[in-house]
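K.L.:
Kindly generate the corresponding structure for this input.
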Amino acid sequence: MLAGDDTQSLKRTPLYALHLARGGKMVPFAGYDMPVQYAPGVLKEHLHTRNAAGLFDVSHMGQIELRAKSGKLEDAARALEALIPQDIVALPPGRQRYAQFTNESGGILDDLMVTNLGDRLFLVVNAACKTEDEAHLRAHLSDACDITALTDRALIALQGPKAEAALAKFCADVAKMKFMDVAELSLDGLPCIVSRSGYTGEDGFEISVPADGAERLATALLDNPDVLPIGLGARDSLRLEAGLCLYGHDIDTATTPVEAALSWSIQKSRRSGGARPAGFLGASAILSQLDGGTARLRVGLRPEGRAPVRENAPLFASADSAEPVGTVTSGGFGPSLNAPVAMGYVPAALTARDTVVFAEVRGQRLPLRVAAMPFVPNTYKR
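P.N.:
Model prediction:
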């Protein structure tokens, strides 16, 4: 999960001083100096988020605005649809949608969130990919859109069953929002873009806030005893229990959305027979897989013992098979389950629930059962 960056060249988010003041253990991640945990530790931070509310600094993520040169939002939506297999033209104002940038072979360049803010599109992209994503947008959409990287904004996530109550103290309107709703709201006097979404499987919010006001807002939220700061370690275990992909691990340029079990994110209008099935990069490969299936799929995996099975462990069809048939892409201990969980790719013939496969760990073959995801039921406010 954590990249080996040169600590001398690491960037800092607007909440860096807050992390130090709160005792955050800092590590390199995607070119930034980020907190992996605080004094309570990963296990307690994870469970606190599931039971109360956790505050995450995700300011390393990229924030980008698209405005159509014509002034018509539909023109920006149609332009963006050339790069993703999702329907953005039909996305209503005040709503957001999960999407993927794809390449010409259907592989995933990055996954992202796209929001219709009425007069513009607002994109949140992954930290490690944001420079390439912006260049990709400029290379393909500059004739149709004005593209602005919002480098003067921070991004924080408030997640957990008590997130709504904590945020409603600053703006009562957030209680009316449903999962994937987005609104431009004033929080503690700061102009924010608030989405009811997140990366933990819990109800919660992601908040884009001016960088110079981020520490003030974060501190005000943390004054609530139900809210604790949460580091990257618990963020990773929470998203794994939620069955959510991490770019560069579970999805990459050699993996299509169909292989990654993300077909649900591609609307009927962009599929064969739909209103706009072609025209996006990789359409031929992705539409073919949607119609005819694919040789491998991402699945949930539950190790039968107590030992976690980590990323890159090879998967075998039997305890004595000579050749691996797949790979674990994410794995670790699930604190909510008090048991290990993992995700990985296996042949389509081995994707049925309770199918047993074997991971090779330190020379031993450990059994895992194919399991439904998410491992922990989500609590999104529908």
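K.L.:
Please make it C-alpha for all contacts and neighbour counts, starting now.
P.N.:
Noted.
K.L.:
and the closest residue to Gly233 other than its chain neighbours, what is it in contact with?
P.N.:
Excluding the flanking residues, the one nearest Gly233 by Cα to Cα, 6 or more residues apart in numbering is Val36, at 5.1 Å. Applying Cα atoms under 8 Å, 6 or more residues apart in numbering to Val36 gives the contacts Gly24, Lys25, Met26, Val27, Gly231, Leu232, Gly233, Ala234.
K.L.:
isn't there a strand covering the fourth one?
P.N.:
Yes: according to DSSP: H, G, I helix; E, B strand; the rest coil, Val27 belongs to a strand.
K.L.:
Next, the structure of the following sequence, for comparison with the previous one:
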Amino acid sequence: MSAPADSSALLQTPLNALHLELGARMVPFAGYSMPVQYPEGLMAEHHHTRRSAGLFDVSHMGQLLLSGPDAAAAFESLMPVDVIGLGVNKQRYGLLLNDAGGIIDDLMFVNRGDHIYVVVNGACKHGDLAHIQARIGGRCTITPQFDRALLALQGPLAVSALQRLLPGVENLVFMTGHGFNWNGADLYVTRSGYTGEDGFEISVPAASADAFARALLAQPEVKPIGLGARNSLRLEAGLCLYGNDIDTTTTPVEAALNWAMQKVRRTGGERAGGFPGADVVLAQLDGTRPLMRKRVGLVALERVPVREHVELQSLDGAKIGEVTSGLLGPSADKPVAMGYVSPELAAAGTRVNALVRGKAVPMEVAPMPFVPNRYYRG
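P.N.:
This is a model prediction of the structure:
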């Protein structure tokens, strides 16, 4: 997911000057120069987000608007997800699939009444836009907003800080959104995020992003947080990172994302199926097409971090899969990972070994999330 290391070729987010001023260590990510951590370091940033409120710059991600009377039905034709039935200002997780049922990208979308607002992954956004235009460009108007900033304010005290700037934002519940005005700038805020904590994602015009970020950082609860802690937070929350845990070779069923495919798209009725790769995905769901692998959570039984691309073996030494994300979970206080294993070894409590530098590290399949989610549902 990283861009080439040639810094001259890297794009910058509207908050680039602020990151440098705050002493961030910048790295290439998804074609952008992005802050991986600030002077306090990854561990401090991780714990601050779990305890208080962390501000993340996620402006590398892509924002799109789909508009027109057929926009919902058109977008639904690309995913095994209920778009038509989504209420106004309600948000949902979605999966763009290819014709083999592989995941082109995972995304979030909101029904904003007169249009659908979509947020896609930074490394995929140009490919996603081309794919969406090619498939449904004749059925709706597709407007990229790649120049807008996107900020994530995450943690149990995020609402305390944000409501001082945007009164009324405290009335949002998990996976809902609403428009707000701040100093003349039109913002769109959803109560969501990718840390497992309560929090918000805020779409901001580029020209207002620096001032808005500084206003947030002036709140006593808020500190800046980099990509390093964002990764450790999302892994503890059991959330997939596109390019690591899911990609075009994995189907939603292999990735254990069955929950993201609503019943109306899966069984019976006129809206079941009809999405790219439906024959593969629906056959995997009903068991007529056996799975060859399944995504699981894993906990190491020794205090040894087990990282991505490490081979997983059965207890008798046969290769059964691979770790796709892994680290020493700062809040879990143990090595946690996710990866793919043979389906017969996917049950919680199953023992496997990870081959770390030639040494077998015992691991156990474990339920996710590794740290309880704390979304605000009202």
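K.L.:
quick revisit: can you tell me the SS state at the residue nearest to Gly233 of the first structure?
P.N.:
Going by three-state DSSP: Val36 of the first structure is strand.
K.L.:
same question, Leu18 of the first structure
P.N.:
helix.
K.L.:
how near is the aligned residue in the second structure for it to Val323 of the second structure?
P.N.:
By TM-score structural alignment, Leu18 of the first structure lines up with Leu18 in the second structure. Applying Cα to Cα, to the nearest Å, the value for Leu18 of the second structure to Val323 of the second structure is 35 Å.
K.L.:
So those two - more neighbours on which side?
P.N.:
A count of neighbours by other Cα atoms under 10 Å puts Val323 above the other of Leu18 of the second structure and Val323, at 24 against 15.
K.L.:
Onto which residues of the first structure does the longest strand seen in the second structure map?
P.N.:
In the second structure, ranked by residue count with DSSP state E as the criterion, the top strand is strand 319-329. Mapped onto the first structure using TM-score structural alignment, strand 319-329 of the second structure spans residues 324-334.
K.L.:
Likewise for stretch 118-132 of the second structure?
P.N.:
By TM-score structural alignment, stretch 118-132 of the second structure lines up with residues 123-137 in the first structure.
K.L.:
Give me the neighbour count for the residue nearest to Leu91 of the first structure when sequence neighbours are not counted.
P.N.:
Of all residues not flanking Leu91 of the first structure in the chain, Asn116 sits nearest, at 6.6 Å (Cα to Cα, 6+ apart). Asn116 of the first structure: 26 surrounding residues under other Cα under 10 Å.
K.L.:
now Asn116 of the first structure: how far from Leu137 of the first structure?
P.N.:
Taking Cα to Cα, one finds Asn116 of the first structure at 17 Å from Leu137 of the first structure.
K.L.:
Disregarding residues adjacent in the polypeptide, which is nearest to the residue positioned nearest the centre of the second structure?
P.N.:
Geometric centre of the second structure, nearest residue: Tyr194, 5.4 Å, by Cα atoms, centre = their mean. Among residues not flanking Tyr194 of the second structure along the chain, Arg234 sits closest, at 5.6 Å (Cα to Cα, 6+ apart).
K.L.:
Going by the alignment, the one you found corresponds to which residue in the first structure?
P.N.:
In the first structure, Arg234 of the second structure lands on Arg239 (TM-score structural alignment).
K.L.:
Tell me how far its match lies from Gly160 of the first structure.
P.N.:
For Arg239 of the first structure, the distance to Gly160 of the first structure - Cα to Cα - is 13 Å.
K.L.:
Look at these two and report which has more neighbours.
P.N.:
Between Arg239 of the first structure and Gly160, counted using other Cα under 10 Å, Gly160 has the larger neighbour count: 27 against 21.
K.L.:
Alignment lookup: that one to the second structure.
P.N.:
Match for Gly160 of the first structure (TM-score structural alignment): Gly155.
K.L.:
What of Ser288 of the first structure?
P.N.:
Match for Ser288 of the first structure (TM-score structural alignment): Ala283.
K.L.:
For its match, give its distance to Gly138 of the second structure.
P.N.:
Separation of Ala283 of the second structure from Gly138 of the second structure (Cα to Cα): 30 Å.
K.L.:
Ok, Phe109 of the second structure next?
P.N.:
With Cα to Cα as the criterion, Phe109 of the second structure and Gly138 of the second structure are 20 Å apart.
K.L.:
Of these two, which one has the most company?
P.N.:
Remark: of Phe109 of the second structure and Gly138, Phe109 carries more neighbours, 22 against 11, as counted by other Cα under 10 Å.
K.L.:
so which strand or helix has the more buried one?
P.N.:
Assigned by DSSP states H and E, Phe109 of the second structure belongs to strand 103-111.
K.L.:
Quick check: that strand compared with the first structure, mean distance?
P.N.:
With mean Cα distance after the TM-score superposition for the first structure, strand 103-111 of the second structure departs from the first structure by a mean of 0.5 Å once superposed.
K.L.:
how about the nearest residue to Pro252 of the second structure, chain neighbours excluded?
P.N.:
Pro252 of the second structure sits nearest to Asn258 (Cα to Cα, 6+ apart), 6.4 Å away.
K.L.:
Just give me the match in the first structure for that neighbour.
P.N.:
Checking TM-score structural alignment: Asn258 of the second structure goes with Ser263.
K.L.:
Asp86 of the first structure: what secondary structure?
P.N.:
Asp isn't right for residue 86 of the first structure; it's Gln. Following three-state DSSP, we place Gln86 of the first structure in the coil state.
K.L.:
Please enumerate the helices of the stretch 101-250 of the first structure.
P.N.:
Listed in chain order, the helices of the stretch 101-250 of the first structure (DSSP state H, counting those that start in this stretch) span 130-141, 163-168, 214-222, 232-241.
K.L.:
First-to-last residue distance for stretch 62-78 of the second structure?
P.N.:
Using Cα to Cα, the end-to-end distance of stretch 62-78 of the second structure comes out at 17 Å.
K.L.:
Buried residues in it, which are they?
P.N.:
Within stretch 62-78 of the second structure, the residues scored as buried using 16 or more other Cα atoms under 10 Å are 62-67, 70-78.
K.L.:
thinking again about what came up before, got the contact list for the match of Arg234 of the second structure?
P.N.:
Listed by Cα under 8 Å, 6+ apart, the contact set of Arg239 of the first structure reads Tyr199, Thr200, Gly201, Cys245.
K.L.:
Run those residues past the second structure and keep the common ones.
P.N.:
Retained contacts for the contacts of Arg239 of the first structure in the second structure, judged by both residues aligned by TM-score structural alignment, their matches' Cα atoms under 8 Å, are Tyr199, Thr200, Gly201, Cys245.
K.L.:
what's the counterpart of the third one in the second structure?
P.N.:
Spelled out, that is Gly201 of the first structure. Gly201 of the first structure maps onto Gly196 in the second structure, by TM-score structural alignment.
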